[in-house]
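**Q** Quick one: sequence and predicted model below, then my questions.
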Amino acid sequence: MNARRMLHLIQQPTPTLPSRTNLLCLVAVLVVATIVAILSLMVGTRDVPPFEVLAAIAGDTSTLDRAAVATRIPRTVLALIAGAALGLAGSVMQGITRNPLADPGILGINTGASLAVVVGVAWFGISSAHSFIWLAIFGAAATSVFVYTIGSMGRGGATPLKLALAGTATAIAFSSLVIAIVLPRADIAGGIRSWQIGGVGGATFERMEPVYGFLIIGFVLCLLSARKLNVLALGDELAAGLGENVAFARIIATIGAVILCGAATAVCGPIGFVGLVVPHVCRLLVGVDYRWLLPFSALGGAILLTVSDIVGRLAARPSELEVGVVTALVGAPFFIFIVRRQKVKQL
């Protein structure tokens, strides 16, 4: 990143009038998100015409088509908000660590959240939705600290590649622990295995209600960290020289990202690669200014997860692929491409 350009951005106390290009991109992304949401309501085992979708949204469920749409509305809402949470969290994590490989899945944070939930269910009999969320947030936070500590050891400190390797190793180890815990428990094995794949099927507004407050807090903390992430991108020494409290800025942004990861994992299961793919694509659209990048990453994550859900429904009719499988099929090649193309030292 050009330090002089970023310094110019930081020195502006408030944003100037948004560029016409970015505004046009924002409008275009919002239109795409709306179209994708409507397609999600239309597509499934039973395809529904657009006018029936509009009637169902208005509350009329008198026909089979409209009743089918009514069952898809919570699923679509969950895909949108969970995708937005994961896309935003990934962008924030890349800014905090200055690591282009940072992603809640690659760094093992989603797996840590899922391990905490599985331990709570299997060993302590926890079953309430609020408890799941707290467990997932605790697991995500503990894993992020653990991975960063491991990745910081040795020469060079916490380089992007070391963090990615530490996170991948942690994710594999935690996944093995989840299997070891679940295998002897036939009473919970089916539900846990389905949840572990990561998906938005079977969503209801009652099931999602406990997570709304956590998501709002996470979104607010992350979006308010945009200017601080711009400062951190200059490097810790220069950021401190500009008067920024580096440790405090990282802690606030990290708390927001961890809350988003934990809340999304609690309700959907661990879904990977959304937070890796989306920020890179958004940088091509709006550049490196986090005041633009963060909201675009949230919208991009919502679009990617919803499209992945649609693809999963179409690919295996009359059954379906869980959205976690589809995002892995898209994200794994992208991860390899980023590793091979970039000198993954810092953003």
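**A** Ah, there it is.

**Q** all contacts plus neighbour counts: C-alpha atoms, from now on.
**A** Noted.

**Q** could you pull out the helices for the stretch 101-250 of the chain?
**A** Secondary structure of the stretch 101-250 of the chain (DSSP state H, counting those that start in this stretch): helices located at 109-124, 129-152, 160-182, 186-197, 205-208, 212-224, 226-232, 236-241, 246-268.

**Q** Put this next to the previous one:
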Amino acid sequence: MLFLCLGCVTLVILSLVSVAIGSRTIPLNEVFHAFSDPADSSVSAAAARLRVPRTILGILAGVALAVAGTLMQGMTRNPLADPSILGLNSGAAFAIVVSMAFFGLNTPKQFIWVALIGSAIAALAVWLLGSMGPSGATILKLTLAGAVVTAMLSSLTSAILLPRIQVISTYRFWQVGGLSGARFALMVPVLPMLIGGLTLALLTIPGINALAMGDELAEGLGSRVKFTRGVAWIAAVLLSAGTTSLAGPIGFVGLVVPHAARLLVGSDYRHILAASAVLGPILLLAADIIGRVLTRPSDVEVGIVTAIIGAPFFIILARGRMLRQV
């Protein structure tokens, strides 16, 4: 409980800093004045109001990706599981490229639904492939199916991009993953999907705790293994696809955050999920703030910063796990 309180306080502080810091730094008193006085038309007030959607998207994306990663690692018992294992990123990327190359789509509002559909279809393909055979959806088959679908879609995406220079220049901004294009008008249609995914995630926690002990033992304790895994899969798809459609393929949040949460609060997935939901937005907002400060007045997209932060952190975590097993 103390950790969650400290995490929430940290998140509030980072949210204020996120609104205050950018190409132009705004004192906190001017930030509060910008929202207490709607008639204020100063440059500082306009900048503060523009940064609010970006900050809110960072919080939503951080929560969604961290919870999705927690579900994926729990239901597959795979410590390397994250949204990419479902083929979500590659499915969204392929759909975006196809829409650009063959249908002429080029606006963020259009990309949201295209990426969402691509992610959902890729995840469905992974589930169907991983469920083939009498044993149904097993950990190994789901992991292999995710790798196969990701490799195939990545190859097709490259094949479409290579002869189309104009498409590459447009696509690369979405591919990096970032919060700079945040708009309330784009976020509102996806909110029901994120809320639905979080609700399903909460409902699956008892089953995920049982799955952590192994399928056979979970079934012996009365847990419906296939049902739990299916619902958790749907929740992860809703959360990951919704976030990917809004912010692009932001990496390492769903991979690293559940490990950090597990180290801090133990192995109970009720505590891991709550801790991940706080740590995810903290990581994403901190990465976004760092990206704005490093190359001011321009921005480094948050997807690049999370990779720089997440890669060495994950190596440290993985090394720690290996040393404990020796």
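**A** Noted; the coordinates are in hand. Just so it is clear, the model here is predicted, and its values are computed rather than measured.

**Q** Just put the helices of the stretch 101-250 of structure 1 in JSON lines and tack on distance to Val344 of structure 1.
**A** Below are these laid out as JSON lines (distance: least, CA to CA, whole Å):
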{"stretch": "helix 109-124", "distance to Val344 of structure 1": "20"}
{"stretch": "helix 129-152", "distance to Val344 of structure 1": "14"}
{"stretch": "helix 160-182", "distance to Val344 of structure 1": "6"}
{"stretch": "helix 186-197", "distance to Val344 of structure 1": "29"}
{"stretch": "helix 205-208", "distance to Val344 of structure 1": "37"}
{"stretch": "helix 212-224", "distance to Val344 of structure 1": "24"}
{"stretch": "helix 226-232", "distance to Val344 of structure 1": "17"}
{"stretch": "helix 236-241", "distance to Val344 of structure 1": "18"}
{"stretch": "helix 246-268", "distance to Val344 of structure 1": "21"}
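
**Q** what about those, which gets the closest to Ala56 of structure 1?
**A** Set against Ala56 of structure 1 and scored by CA to CA, the helices of the stretch 101-250 of structure 1 come closest in helix 205-208, at 15.9 Å.

**Q** counterpart of the closest one in structure 2, which residues?
**A** Aligned using TM-score structural alignment, helix 205-208 of structure 1 spans residues 184-187 in structure 2.

**Q** how far apart are the matching stretch and its match in structure 1?
**A** With mean CA distance after the TM-score superposition for structure 1, stretch 184-187 of structure 2 departs from structure 1 by a mean of 1.0 Å once superposed.

**Q** in that stretch, what counts as buried?
**A** 186-187 (16 or more other CA atoms under 10 Å).

**Q** And stretch 271-278 of structure 2, by the same measure?
**A** Quick answer for stretch 271-278 of structure 2 (16+ other CA under 10 Å): 271-278.

**Q** does Ser298 of structure 2 count as helix, strand or coil?
**A** Recorded secondary structure, Ser298 of structure 2: coil (DSSP: H, G, I helix; E, B strand; the rest coil).

**Q** Trace it over to structure 1, please.
**A** In structure 1, the residue paired with Ser298 of structure 2 is Ser319, using TM-score structural alignment.

**Q** Tell me how many other residues surround that match.
**A** 12 (other CA atoms under 10 Å).

**Q** ok so, going back, could you redo the buried residues of stretch 271-278 of structure 2 as TSV and give each row distance to Leu203 of structure 2 and secondary structure?
**A** Shown next, in TSV, are these (distance: CA to CA, whole Å; DSSP: H, G, I helix; E, B strand; the rest coil):
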residue	distance to Leu203 of structure 2	secondary structure
His271	14	helix
Ile272	14	helix
Leu273	12	helix
Ala274	13	helix
Ala275	17	helix
Ser276	16	helix
Ala277	15	helix
Val278	19	helix
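
**Q** ok, of those residues, which one's closest to Val256 of structure 2?
**A** Looking across the buried residues of stretch 271-278 of structure 2 and measuring by CA to CA, the closest to Val256 of structure 2 is Ser276, at 9.6 Å.

**Q** Check the mean deviation of stretch 150-161 of structure 2 from structure 1.
**A** Per aligned residue, stretch 150-161 of structure 2 averages 3.5 Å (mean CA distance after the TM-score superposition for structure 1).

**Q** quick one: contacts of that stretch?
**A** Contacts to stretch 150-161 of structure 2, defined as CA atoms under 8 Å, 6 or more residues apart in numbering, come from residues 84-85, 87, 90-91, 93-94, 97-98, 101, 167-168.

**Q** what do you get for stretch 288-307 of structure 2?
**A** 17-18, 21-24, 176-180, 249-253, 283-284, 287.

**Q** Generate a ChimeraX selection restricted to the buried entries among the residues you listed.
**A** To isolate the buried members of the contacts of stretch 288-307 of structure 2 in ChimeraX, using 16+ other CA under 10 Å:
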select :17,18,21,22,176,177,178,179,180,249,250,251,252,253,283,284,287
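
**Q** So which of the contacts of stretch 288-307 of structure 2 sit within strands?
**A** Taking DSSP state E, every one of these sits outside strands.

**Q** In three-state terms, label whatever residue of structure 2 lines up with Ile35 of structure 1 for me.
**A** Matched to structure 2 by TM-score structural alignment, Ile35 of structure 1 sits across from Ile13. Of the three states, Ile13 of structure 2 takes helix under three-state DSSP.

**Q** For Ile13 of structure 2, give its distance to Ala68 of structure 2.
**A** 25 Å (CA to CA, to the nearest Å).

**Q** what's the answer for Leu153 of structure 2, then?
**A** From Leu153 of structure 2 over to Ala68 of structure 2 (counting by CA to CA), the distance is 21 Å.

**Q** measure the aligned residue in structure 1 for Lys226 of structure 2 to Ala102 of structure 1 for me?
**A** Taking TM-score structural alignment, the alignment pairs Lys226 of structure 2 with Ala247 from structure 1. Ala247 of structure 1 sits at a distance of 19 Å from Ala102 of structure 1 (criterion: CA to CA).

**Q** quick one, which of those two is more surrounded?
**A** The neighbour comparison of Ala247 of structure 1 against Ala102 (other CA under 10 Å) goes to Ala102, with 27 against 10.

**Q** just checking, the more buried one touches Gln94?
**A** Yes - the pair Ala102 of structure 1 / Gln94 is scored as a contact, 5.1 Å apart, by CA atoms under 8 Å.

**Q** Identify the residue spatially nearest to the residue nearest to the spatial centre of structure 2, adjacent ones excluded.
**A** With distances taken as CA atoms, centre = their mean, Leu65 lies nearest the centre of structure 2, 2.7 Å away. Nearest non-adjacent residue to Leu65 of structure 2, counting by CA to CA, 6 or more residues apart in numbering: Gly254, 5.0 Å away.
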